[in-house]
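S.K.: What would the 3D arrangement of this be:
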Amino acid sequence: MNLADMLSYADIGQLSRIATTYHCDCNGNSKNDLIQSILSTVNRRDVFEAQIGAMKLEDLRFINSLLFDARDAFSLEELVARVQQSKFGVPPAEAEPAANAVPADKPSVKKSTKRNKASKEKPVPESGPRETISRFKQYGWLFNGYSGSNRYLFQVPSDLKERFKATMERRFASQVNYADGEPDAYRDEQLLMGEDVRQLLNYIHHNEIPLTSEGVMYRRSVLQILELFGVKEQLPARGEWRFGYGRRMKEYPNRLSLLYDYCYYNGWIAETSTLLTLTASGKERQALQSPEQSDKLYQFWIRLYRGPIPNIRSIIHWIDKLSRRWVNAEDLMKALVPFIKPYYYDQPETILEQRLLTMMMHLGLLRVGEHAEQRQVIRMTPMGKSIVAGLSIDDDAIILNG
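M.R.: The predicted structure is shown next:
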């Protein structure tokens, strides 16, 4: 539903509070007058962008988390959790709300037969998850459901979602620099990962691959597989901190780990007590001798990495939008790093550079180049733009148990 539809279902008390927030000059007794005044104010680009520009980083992270969720309705508990997750580095005592608190609404505009200027009543600054939700209700950015079981669920108006995206895109774009012309050289790995799925299955089919007591391939086998791949990787350093991005992330390089887990998830490979083998379905897949489709690999990657990077879909969206031309990689990272939460010892910069940008390059979504003036630059590939734009992805994260 759009904002106008949601306003029509709102009671006059909530409309008065929204009108107060936007300093609307209207008749507080007339629902129609309140709705028209709110719509005319909110639809002004300068007003909307001023509201976004004045938001705290935590609030921007919160709204960003809602814009790319496949669902269109959220419970109060879910919203509280989203607000808390948006407060990176905030002490628990400041982030935690009262146990059973309910969003408190502002005092409504007093009803009067006279026209009243809503700007006379200014909202009191608030803090805490439930107060943040209440404030977003006063902006007209969150509404309670209007009927039945939906009464206790919250929604963001559909048209405001698109305006939020457009406004945030302009905000991000103002923080980055674009290169003039093509880079001197660039790296493009389109279709290579799909071909390497075939190579991995062929190697397992034609070789006896012993496993350690922990179910891991020996170094010799890993090196032989990497020699067959279109992209060469280094083995992980001993003692390097690696977990959270798949079953074998600790033992295998990032790209190989993803390919291995993909085959495991699809039931094509099996780990016995001593050997790595193909299953019956794995033998059927290997016999096809065809590369794996890039969109399937992308979908698996998003779901696998969604655990440590809950807002991975939104970050990919912004990378896609900001990289339609050759963009300075350092600028892009500075713009997006504040929206990435650390994952144990993985800092936001590492997550963006290694877990997202590098893996997007491996998946064929991004080109990475070197430019004489802008230094390292990146750009979405044609395949990357179509995959990111065309996929509806299950929101459930994939958890692969050992």
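S.K.: C-alpha only now, for contacts and for neighbours.
M.R.: Noted.
S.K.: if I pick Ile398, what's in contact with it?
M.R.: If a contact means Cα atoms under 8 Å, 6 or more residues apart in numbering, then Ile398 has Phe300, Arg303, Leu304, Tyr305, Arg306, Gly307 as its contacts.
S.K.: Could you double-check that the second one lies in contact with Ser392?
M.R.: No - checked against Cα atoms under 8 Å, the pair Arg303 and Ser392 is beyond contact range at 11.8 Å.
S.K.: Please identify which of these two sits among more neighbours.
M.R.: For Arg303 versus Ser392, the count of surrounding residues by other Cα atoms under 10 Å is larger for Arg303: 20 against 10.
S.K.: Now do the helices in the stretch 201-350 of the chain.
M.R.: Counting by DSSP state H, counting those that start in this stretch, one finds helices in the stretch 201-350 of the chain at the ranges 219-228, 254-265, 280-288, 294-305, 312-322, 329-336, 348-350.
S.K.: can you list contacts of the shortest one?
M.R.: It stands for helix 348-350. With Cα under 8 Å, 6+ apart, helix 348-350 has contacts from Met333, Val337, Pro338, Ile340, Lys341, Pro342.
S.K.: From the residues you listed, list just the buried residues.
M.R.: Buried by 16 or more other Cα atoms under 10 Å: Met333, Val337, Ile340, Lys341, Pro342, out of the contacts of helix 348-350.
S.K.: compare with the first, here's sequence two:
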Amino acid sequence: MSNLTPFRPNYHLIGTKGCRSKMRIAEWLTYAGIDQLKQLHRYYGCEQTDQHSKHELICSLLRQISKKSYIHNLLEGCSTTELRFIELITLDPSPAYTMEELLAKGRAALCGEEGTPRSFVVAALKKGWLFPGYSHQTQYLYHMPSDTREQIQQAFVQSYIPFQQSNSPSCYRDEENQMVYDLQRFLQYLQQDIVKLTQDQAIYRQQCKQLLQTFAIPEEPIKSGGPRFGFGRMYHLYPNRFSLLYDYAYYEKYILEEEQGYLGVTSVGSERCSHLGVQEGKQLYRFWIRLYRRPIPQLPIILRWIGLLSYPNWISVSAIYQAVSPWLKPFYYETEKSLFQKIMEMLVHLGVGKWGEENQEAYFTLTSNGIRWMHGVSAFGEQTIEEGFIQPPK
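M.R.: Predicted coordinates:
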């Protein structure tokens, strides 16, 4: 167990990049045409004012949308599919979207239900939650005002505050940086020992067991029975954590499955072995996102929810599941709950979060690395791993 005090930088919301293109709604209104301002004025039922004065229209609109109940009332009136679309455009930290990206988010929000993706975009423009670009370079991009985004995020998080606690649970697991240390141990093991592979390209069971016992976080070799596929190239042969380590090392060309039936470390792997650090952990996290996006397509928004709810306090795991379960869909033999358990398990293994337990309740919070990585890495920007990579070797 660890009693280290978590690193807590002064971020208002995790995952929001700072860039000049993210303007507040007052600035966006100044670039809006008078017809759009009139339409917004009518939509929000603003007080009567000079319809020919852009300044008067903007002031009237700002008075209306600055009310505390403004966001809450709008969200209350949204359907389930509309809320899913709002989550997708609000929790994605991208500063701007193309129409194609917005329509893709609309399709994702529908989840197979009847409806037209374009209707979500039209509604967001009508409410002033999206604005078209005002310059020649940005005229085909759509932006969400930064303060609107923050207010909606706060409204989403608000209902989960009762499930948070500032005190650490009586016991908790913290594996921060252990994944990188075990990657180093794996490469060192290959440097020092001869590792022969079976016809399936797997490390022989007894040697694999010996290797796994040298790790800071040991695992047992998997037992035969039950389906295992979809979560990596070697997922069918190795336990979850080592499967990810192995796949990452193979993808980065740190290891080589030789034609003669041996597993060895490459010159790249030997060089990296002595220079592994926290940055490698971040790369492992990014690789995991790419790998798990194939069986869990909505992993990016699930991670954004986890990042928002798990900082700066601990939050009950059941509350996290409540927030993300609409984005989980069964994957062959995996249920929504088992997929969620896999995500949480791997976030702990990757050193992104800590898992605690108290009074028969499970809790989760971000580690110092988790705060930095969830702030610095947008899972929405990580492309799904190439399909050819996850095909098991023949």
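S.K.: Could you find the counterpart of Leu211 of the first structure in the second structure?
M.R.: Under the alignment (TM-score structural alignment), Leu211 of the first structure pairs with Leu197 in the second structure.
S.K.: Can you name the residues that contact the nearest residue to that match once chain neighbours are set aside?
M.R.: Distance criterion Cα to Cα, 6 or more residues apart in numbering; nearest residue to Leu197 of the second structure, sequence neighbours excluded, is Ile203 at 4.8 Å. When contacts are counted by Cα under 8 Å, 6+ apart, Ile203 of the second structure touches Val195, Lys196, Leu197.
S.K.: cutoff 10 Å now
M.R.: Neighbour list for Ile203 of the second structure: Val195, Lys196, Leu197, Lys209, Leu211, Leu237, Tyr238, Gly261, Tyr262, Leu263 [criterion: Cα atoms under 10 Å, 6 or more residues apart in numbering].
S.K.: Also Gln64 of the second structure?
M.R.: Counting by Cα under 10 Å, 6+ apart, Gln64 of the second structure has contacts His41, Tyr44, Gly45, Cys46, Glu47, Ile58, Tyr70.
S.K.: would you list the residues you listed in JSON lines and tack on secondary structure and distance to Ala108 of the second structure?
M.R.: JSON lines is the format used below for the contacts of Gln64 of the second structure (DSSP: H, G, I helix; E, B strand; the rest coil; distance: Cα to Cα, whole Å):
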{"residue": "His41", "secondary structure": "helix", "distance to Ala108 of the second structure": "30"}
{"residue": "Tyr44", "secondary structure": "coil", "distance to Ala108 of the second structure": "28"}
{"residue": "Gly45", "secondary structure": "coil", "distance to Ala108 of the second structure": "31"}
{"residue": "Cys46", "secondary structure": "coil", "distance to Ala108 of the second structure": "33"}
{"residue": "Glu47", "secondary structure": "coil", "distance to Ala108 of the second structure": "37"}
{"residue": "Ile58", "secondary structure": "helix", "distance to Ala108 of the second structure": "34"}
{"residue": "Tyr70", "secondary structure": "helix", "distance to Ala108 of the second structure": "26"}
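S.K.: In CSV, list those along with neighbour count and distance to Thr335 of the second structure.
M.R.: Output for the contacts of Gln64 of the second structure, formatted as CSV (neighbours: other Cα atoms under 10 Å; distance: Cα to Cα, whole Å):
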residue, neighbour count, distance to Thr335 of the second structure
His41, 21, 46
Tyr44, 15, 43
Gly45, 12, 46
Cys46, 17, 48
Glu47, 12, 51
Ile58, 21, 49
Tyr70, 13, 38
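S.K.: and which of these is nearest Phe163 of the second structure?
M.R.: Using Cα to Cα, Tyr70 is the member of the contacts of Gln64 of the second structure that sits closest to Phe163 of the second structure, with 24.8 Å.
S.K.: What does that closest one correspond to in the first structure?
M.R.: When the first structure is aligned by TM-score structural alignment, Tyr70 of the second structure is paired with Val47.
S.K.: where's the residue lying closest to that match once chain neighbours are set aside, which helix or strand?
M.R.: What sits nearest to Val47 of the first structure in space, not counting adjacent residues and going by Cα to Cα, 6+ apart, is Thr41, at 7.0 Å. Assigned by DSSP states H and E, Thr41 of the first structure belongs to helix 31-42.
S.K.: Arg82 of the first structure is nearest to which of the helices of the stretch 201-350 of the first structure?
M.R.: Of all the helices of the stretch 201-350 of the first structure, it is helix 312-322 that lies closest to Arg82 of the first structure, at 14.0 Å by Cα to Cα.
S.K.: The closest one vs the second structure, mean deviation?
M.R.: In the superposition against the second structure, helix 312-322 of the first structure averages 3.1 Å from its aligned positions (mean Cα distance after the TM-score superposition for the first structure).
S.K.: Now do that helix: which elements does it pack against?
M.R.: helix 57-67, helix 158-173, helix 294-305, helix 329-336, strand 375-380, helix 382-390 (3 or more Cα pairs under 10 Å, 6 or more residues apart in numbering; DSSP states H and E).
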